[in-house]
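[1] Have a look; sequence and predicted model below, questions after that.
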Amino acid sequence: MSESTPLIQHHHHHPHANTKRLLTSLHTSMISLGGIIGTGLFIGIRVTLLNGPIISLLSYIYISMMCYYIIQAVGEMSIYMPINGSLCQFQFIYISDPIGIMNNVIYWISWSVTLALELSLIYNILQYWDFGDWFYENEVLVIFCVWLVLTLINLYPVNNYGNIESVITVFKIVFLIGWINVGLMLMVFGDGGKEVGFKNWNKDLIWGIDHIKVIENPIASKMVNILSSLVTACFTFQSIESVAICSGEIKDVHKNLPKAIRYVVMRIIFCYIFSLFLLTLMIPCNDPRLIGDDDNGILSSPFLIGLINLGVNSSSYLLNFFNFIILISMISAANSNIYFGSRCLISMVEEDYFPEFFGKTTSSGVPVNAVLLTSSIGLISLLSKFKTVDVFFQLLINLCSTSGLLMWLFISISYLQFRKALVYNSIDHQKLYYVASFPMQFFSYFTIVSIIVIIFGNGIVNFWDFNLENFISCYATSMVLVVGSVTLSYLWGKPLIKPISDIDIFTNQSEHAFK
């Protein structure tokens, strides 16, 4: 510890979940590397491609810069204070309890509801293979069996979760490398694809198709579509911050978390930007399968549409294998939803805003009650056949639509508060064990402004063509958070942003917080 660091200790009266630090360096790196190669990349990238090569790539590069800053900010704070669900607790520590509880409840519900979505998608992808009539007649049973297996996995010690994610990440990386190589070879040497290569960058396609057509002025219309592209890019990148949620369960967190953070640049450039660049060569932005609503089976992923465009037979072994990888990626994403959601729940228990019952752990450090509550919400997907439940399910999905963006926003605000608290307590930022290598405070403001613009831009189409359902979908989360936080602030008599003098940066400080 630095000599200039005041040795003040604050007594922490909050309950602590007795989780165990069982995630190794390999686990952490693999969770970091594979954690965002999932549904967002394989399926969600489809909407981005409609905007054409230039706007798609610029959107991804812009959001990549934001995400790189966010993971660095989370890294600095998590290595300084490696607590359960770190980024979930930081809002309580650095901003305020009203904002902390509102944002964490929304974030936790979003993990649980996304689990329900993933379970439905898993069933859709499974339909690619013909399992016979029994499979189609027993959708509820199939989804329940997948849910049961995933829940049981999360009831074992956390190193088992790490092992499973590590194996699946190897498959995902092999898939991406294989897909890139096959795609490049077919583009250079194949003759099956008529609409591949830089033909898709011609003057008619390079700026994409305006899939949002509400404004007569073509320049204004293009601006709306650029904003839309930024929004869809954000949803693809969501959960990039999630590796830090593990910080309360990582061995030697001060060594292993920085390693995981270093992988972020590689995975952003390789997995996202390079893959997107190749997809713009393989698929014209006016491809009917991108525009259509076929969410089932093989045609739902641009990664497979691209190979079909290059002449690969849609029933070939190669596509069977790649579809299998997309399936296990979705299973991995659903598995992670339970893990991250339960750790977010623990962070609320540790801040005294959720019953202590949900923080109880087994002798091997598994928060069983938190896991069961989080995963049980995913069972909504079984009931979505009933009209009233489906309406409720859609409402929850809408509520979660911007939860990841709000988490990024509050990570940025937490980081600014963290830096101010260091100055207030006469702690030299450069003496922290882990320090990002670029101007973090400038990027905090850049990210805060960007996210606010993107959240407003999410539903900008409603200013020309109002649709109540779309308006609620775009703005419900933000409105619930603002109204809830202001109400709680008034009822509890607590400020929305706590004074710097009230921020406790000593309790839970790591013994490795400083160089």
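    Arrived safely.
[2] use CA for all of it now, contacts and neighbours both
    Fine.
[3] Please identify the buried residues of the longest helix seen in the chain?
    When every helix of the chain is counted residue by residue (DSSP state H), the longest turns out to be helix 317-350. Buried residues in helix 317-350, counting neighbours by 16 or more other CA atoms under 10 Å, are found at 318-319, 322-350.
[4] Same check on stretch 486-504?
    For stretch 486-504, by 16+ other CA under 10 Å, it's 486, 488, 489, 495, 496, 497, 498, 500, 503, 504.
[5] ok, second structure coming up, stack it against the first:
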Amino acid sequence: MSNKVLSNKELDYVRSREAADGSSTEKSGGVLVNDFEEKKEPELTGFAKIKDSFRRYDSEELNLDPNLTDIEKTAIMTANSPLSRKLKNRHLQMIALGGSIGTGLFVGSGSTLRTGGPAGVLIGYGIISTMILCMVNAAGELSVTFPVSGAFVTYNTRFLDPSLSFSLAWNYALQWLVVLPLELVAASMTIQYWDTTTNPAAYVVIFYVLIVAINFFGVKGYGEAEFLFSLIKVLAVTGFIILGIVLVCGGGPNDEGYIGGRYWHNPGAIHNGFKGVCSVFVTAAFAFAGTELAALGAAETADVRKSLPKATKQVFWRIALFYIISLTLVGLLVPYNDERLLGSSSVDANASPFVISIKNAQIKGLPSVMNAVIMIAVLSVGNSSVFASSRTLAAIASAGMAPKIFAYIDKAGRPLFGIIFQCIFGLLCFVCASSKEGDVFTWLLALSGLSSLFTWGGIMLCHIRFRRALYVQGRDTSELVFKSQFGVYGSYYGVTIIGLILIAQFWIALFPSNKPSALNFFENYLGAIVVLAFYIPHKLWRRGSLYIKAKDIDLDTGRRELDLDLLKQEIAEEKEILASKPLYKRIYHFWC
């Protein structure tokens, strides 16, 4: 309400009219001043402010038309989520750059080197890398256009099918629920590099409390922690690349001389043939798990239009520099028949080929530094698991696919009960004190083994359906702020690669040797069975068609810019400005 200059007579009249509802009007230099404009609630401080932040976010109830379909209601609910928008550009940049650098790279690469050989590792990670590039571009396009709660977790409902969305959403939630206890135990096992006498459970308590505390600070706490963790990981991998080049060229202190491609000739470049190369795919997929987290944070990003495209483009550099180059050096420095690789597992940092290569060079002190980095990487993934699972649970609860209590968002923008549930589930980490630790974690890992592949496949299928809906409804990509650099054909390619990987993994899981093994099959293919276990009952209950027709897909709910004509004009102006810049700046903009 704007203030209006009034005469004394007019002020007297207004006072008499407002007397009935108890509001007062005072004159200050002939200016009308109302109680509801001037009075403010006392600002809370200290413990009272902290306590108040846990109360439910007081937002206006959405008066949804009862005639709306479930899909339309889901789109509206997720678009109006009260999650806090506190992630800044630097947070998304570093989360994208170092978010998925974890045990999959530092430790899991040891098992792939042992089973596939150095060339097998590069082939497997290279193929997965091309698929990841297509996936993050698809996720970036969708998330910039629709920065809604849950992002790709809820896109499946809008673009594919509610039953498929239900199964993939719970698949993604379970993936991250399982990761927290796994990573906490991995961190405690890493500590044993220095301390073999203390019970690992003691360290689990420390790490558990740290991760819980970080996430109760809200999305800003997660963002700042990941910024620091990712910065350390990026610096560590960069340092290892420089050291690796020096060692390969014979600059190590052990006087071993020029190494070059010695281990590619003896014992060899590929181990176990085609099956060995295929065995790399799932471990490589596990290594890249978390690449999609930048898109998941779209609803909590202050300026998603500028921040998310930059974060998406950074994935190319992360893959090229931190995965392909570092794994090439690892394959040159460590032979695949090194006995220390035989103990490779997700919780044995001593089997890390990064650590082994430094030990082989007889560089004192650096193995301890590398183990410390591995521990930080493990904590980073554990921290990300709380963020990912709680936001997923909040999104699917808003969509009516999980208990409503998980949709509780407090005044600080935290999905409170989602965080609490993840922290309770994380208590499974204390089985590290049990003699059955190995069995429990084998099956927990089996639950999440293939889940990333289904998540990524869902993202690219949504992108394909989104582009199809634009075409059928007579619209085009001129209204998109950010477009996938590989277009819809990149998503077709990515889905094809995932399909082939699932077929190859089915073969390896069922026939690890010449004879079939039921135990090995369920340990390695349980993730696919979980997806079907969610999908089939939900589809039988809901019935309906197998997919949503392109002409019925909602292309507007959830957008932050609803004036499409104005948006197209702004995009055109931005393109003109970019076109006027020098060639090197245009190239930089395309890749960065």
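    Everything's here; your move. What you are looking at is a predicted structure, and each value in this text was computed from that prediction instead of being measured.
[6] And the TM-score between these chains?
    The TM-score (TM-score structural alignment, normalised by the length of structure 1) is 0.89; 486 aligned residues with a CA RMSD of 2.2 Å.
[7] rewinding a little: now for the longest helix of structure 1, which elements pack on it?
    Counting contacts by 3 or more CA pairs under 8 Å, 6 or more residues apart in numbering; DSSP states H and E, helix 317-350 of structure 1 packs against helix 39, helix 86-90, helix 97-126, helix 139-154, helix 158-189, helix 302-309, helix 368-377.
[8] Report the distance from the longest one to the chain centre.
    When you say that, I think you mean helix 158-189 of structure 1. 19 Å (CA atoms, centre = their mean, to the nearest Å).
[9] now swap in stretch 435-447 of structure 1 and tell me
    Distance of stretch 435-447 of structure 1 from the chain centroid (CA atoms, centre = their mean) equals 21 Å.
[10] again with stretch 169-176 of structure 2
    For stretch 169-176 of structure 2, the distance from its own C-alpha centre to the chain's C-alpha centre is 12 Å (CA atoms, centre = their mean).
[11] Please tell me which residues of structure 1 it aligns onto.
    Against structure 1, the aligned range for stretch 169-176 of structure 2 is residues 104-111 (TM-score structural alignment).
[12] mean distance, that stretch to its aligned residues in structure 2?
    Comparison of stretch 104-111 of structure 1 with structure 2 after fitting gives an average deviation of 1.0 Å (mean CA distance after the TM-score superposition for structure 1).
[13] contacting residues around that stretch?
    88, 337-338, 340-342, 344-345, 348, 374, 396-397, 399-401, 403-404, 407, 477 (CA atoms under 8 Å, 6 or more residues apart in numbering).
[14] Could you say which of the helices and strands packed on helix 317-350 of structure 1 is packed most deeply?
    Per-stretch averages of neighbours, counted by mean count of other CA atoms under 10 Å, single out helix 86-90 among these, with a mean of 27.
[15] Roughly how far does the corresponding residue of structure 2 for residue 161 of structure 1 sit from residue 531 of structure 2?
    When structure 2 is aligned by TM-score structural alignment, the residue opposite residue 161 of structure 1 is residue 222. Applying CA to CA, to the nearest Å, one obtains 29 Å for the distance of residue 222 of structure 2 from residue 531 of structure 2.
[16] which one in structure 1 is aligned with residue 545 of structure 2?
    Alignment of residue 545 of structure 2 against structure 1 is given by TM-score structural alignment, with residue 495 as its counterpart.
[17] check which helix or strand covers the nearest residue to its match once chain neighbours are set aside.
    Excluding the flanking residues, the one nearest residue 495 of structure 1 by CA to CA, 6 or more residues apart in numbering is residue 489, at 5.9 Å. Residue 489 of structure 1 is part of helix 468-492 when elements are defined by DSSP states H and E.
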